[in-house]
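Asker: missing the sequence, but the structure's below:
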């Protein structure tokens, strides 16, 4: 379970890097957007933490939250509007398969460094913060295109709000079960 968590987080970061590289290559703005790729570190001391793993990444100064995975966005300043454009771009560039969101990080003179992004997908393959098609619909239910979006960029046909709009990261918890196990019967339980 622990290995799957780290693998999913790294997979999300790598997909975010691919989408952000496409954004940067399109030169839609005159600054760079980057994302931290976390490393998996293992505690080696003799403490109670020995053997435990953590995700580690460089410290980000001037931290700000730009948008969430439920459709919340702070559009009160230019970089936040750029990040909304980046989220919309990611959906368009992926052919409607994924949406890069829950963008947060540090604003610097020459660009932005993002940390811990969320990828939502049609297939829900990016962990508990991937709210799937309903999450993508919720995001777009309140997305207002800014100067950093293009009119011809695709949007999902369903733009219904399925999740409450919040600045915090929304998660769905799924408990995996073995498909070989039968369903329990409720007749013998009270």
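Answerer: It's in. Model, not experiment: these values are computed from the prediction. Numbering: from 1, shown residues only.

Asker: only C-alpha atoms for contact and neighbour calcs from this point on.
Answerer: OK.

Asker: Kindly list the longest helix within this structure.
Answerer: helix 2-26 (DSSP state H).

Asker: in it, what's buried?
Answerer: Going by neighbour count (16 or more other Cα atoms under 10 Å), the buried part of helix 2-26 is 6, 9-17, 19-20, 23-24.

Asker: Over to stretch 120-127?
Answerer: 120-122, 124-127.

Asker: So what's the residue count around the closest residue to residue 63 other than its chain neighbours?
Answerer: What sits nearest to residue 63 in space, not counting adjacent residues and going by Cα to Cα, 6 or more residues apart in numbering, is residue 106, at 4.3 Å. Close neighbours of residue 106, defined as other Cα atoms under 10 Å, add up to 17.

Asker: before we move on, what about residue 42?
Answerer: 14.

Asker: Next, residue 135: secondary structure please.
Answerer: Here residue 135 is helix, with the state taken from DSSP: H, G, I helix; E, B strand; the rest coil.

Asker: try this one next to it:
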């Protein structure tokens, strides 16, 4: 075993050391809050799923197209298809135009939809109403 001389710390050294400690704490806080990044596709899919729950399972906004502008971090969505179904008003067909497939449109969307982390975040907390 080696004999190590740790020496004495001068007061100035201790202050400098404590300044470095607060910098380390700041860096540590920054590490705890990572940036969350989602792809434009994940945003569109999550928005579609959100629209279903936000309308009490009566409407679904899907087949969304859009353009992502990276410079301003903005996703501009366009050309949606809106499907509508309400079991109490079963006779209403194509409420939102010729692309409105009603309940069949819901089924087509959910057959291919995989919930992402963003999807689960935006639909969390919605009261699950009885089926429309």
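Answerer: Cool, got the structure. Since the model is a prediction, treat every value here as computed from it, not as a measurement.

Asker: Got a TM-score for the pair?
Answerer: TM-score for the superposed chains, counting by TM-score structural alignment, normalised by the length of structure 2: 0.54, backed by 83 aligned residues with a Cα RMSD of 2.7 Å.

Asker: okay, and the longest helix anywhere in structure 2 goes to which residues in structure 1?
Answerer: Assignment by DSSP H gives helix 11-32 as the longest helix of structure 2. Alignment of helix 11-32 of structure 2 against structure 1: no match, by TM-score structural alignment.

Asker: And for stretch 95-103 of structure 2?
Answerer: Structural correspondence for stretch 95-103 of structure 2: residues 125-133 of structure 1, per TM-score structural alignment.

Asker: out of the buried residues of helix 2-26 of structure 1, which one sits closest to residue 91 of structure 1?
Answerer: Distance to residue 91 of structure 1, by Cα to Cα, is smallest for residue 19 among the buried residues of helix 2-26 of structure 1, at 9.3 Å.

Asker: how much space between that closest one and residue 80 of structure 1?
Answerer: Using Cα to Cα, to the nearest Å, residue 19 of structure 1 is found at 18 Å from residue 80 of structure 1.

Asker: Kindly report the same for residue 3 of structure 1.
Answerer: Counting by Cα to Cα, the gap from residue 3 of structure 1 to residue 80 of structure 1 is 33 Å.

Asker: ditto for residue 93 of structure 1
Answerer: Between residue 93 of structure 1 and residue 80 of structure 1 the distance is 20 Å, computed by Cα to Cα.

Asker: The two: who's more crowded?
Answerer: Counted by other Cα under 10 Å, residue 93 of structure 1 and residue 80 do not tie: residue 80 has more neighbours, with 19 against 16.

Asker: Could you pull up the residues touching the equivalent of the more buried one over in structure 2?
Answerer: In structure 2, the residue paired with residue 80 of structure 1 according to TM-score structural alignment is residue 41. By Cα atoms under 8 Å, 6 or more residues apart in numbering, the contact set of residue 41 of structure 2 is empty.

Asker: ok so, going back, how about the helix or strand just after the longest helix of structure 2: buried residues?
Answerer: The helix or strand immediately downstream of helix 11-32 of structure 2 is helix 40-54, counting by DSSP states H and E. For helix 40-54 of structure 2, burial by neighbour count (16+ other Cα under 10 Å) applies to 40, 42-54.

Asker: Take the buried residues of stretch 120-127 of structure 1 and keep only those in helices.
Answerer: Going by DSSP H, the helices hold none of these.

Asker: and the residues you listed as TSV, adding distance to residue 151 of structure 1?
Answerer: Formatted as TSV, the buried residues of stretch 120-127 of structure 1 follow (distance: Cα to Cα, whole Å):
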residue	distance to residue 151 of structure 1
120	22
121	22
122	23
124	27
125	29
126	28
127	31
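
Asker: and which of the residues you listed is nearest to residue 142 of structure 1?
Answerer: Using Cα to Cα, the buried residues of stretch 120-127 of structure 1 come closest to residue 142 of structure 1 at residue 120, 16.0 Å.

Asker: List the residues that contact that closest one.
Answerer: By Cα under 8 Å, 6+ apart, the contact list for residue 120 of structure 1 reads 69, 98-101, 126, 129-133, 135-136.
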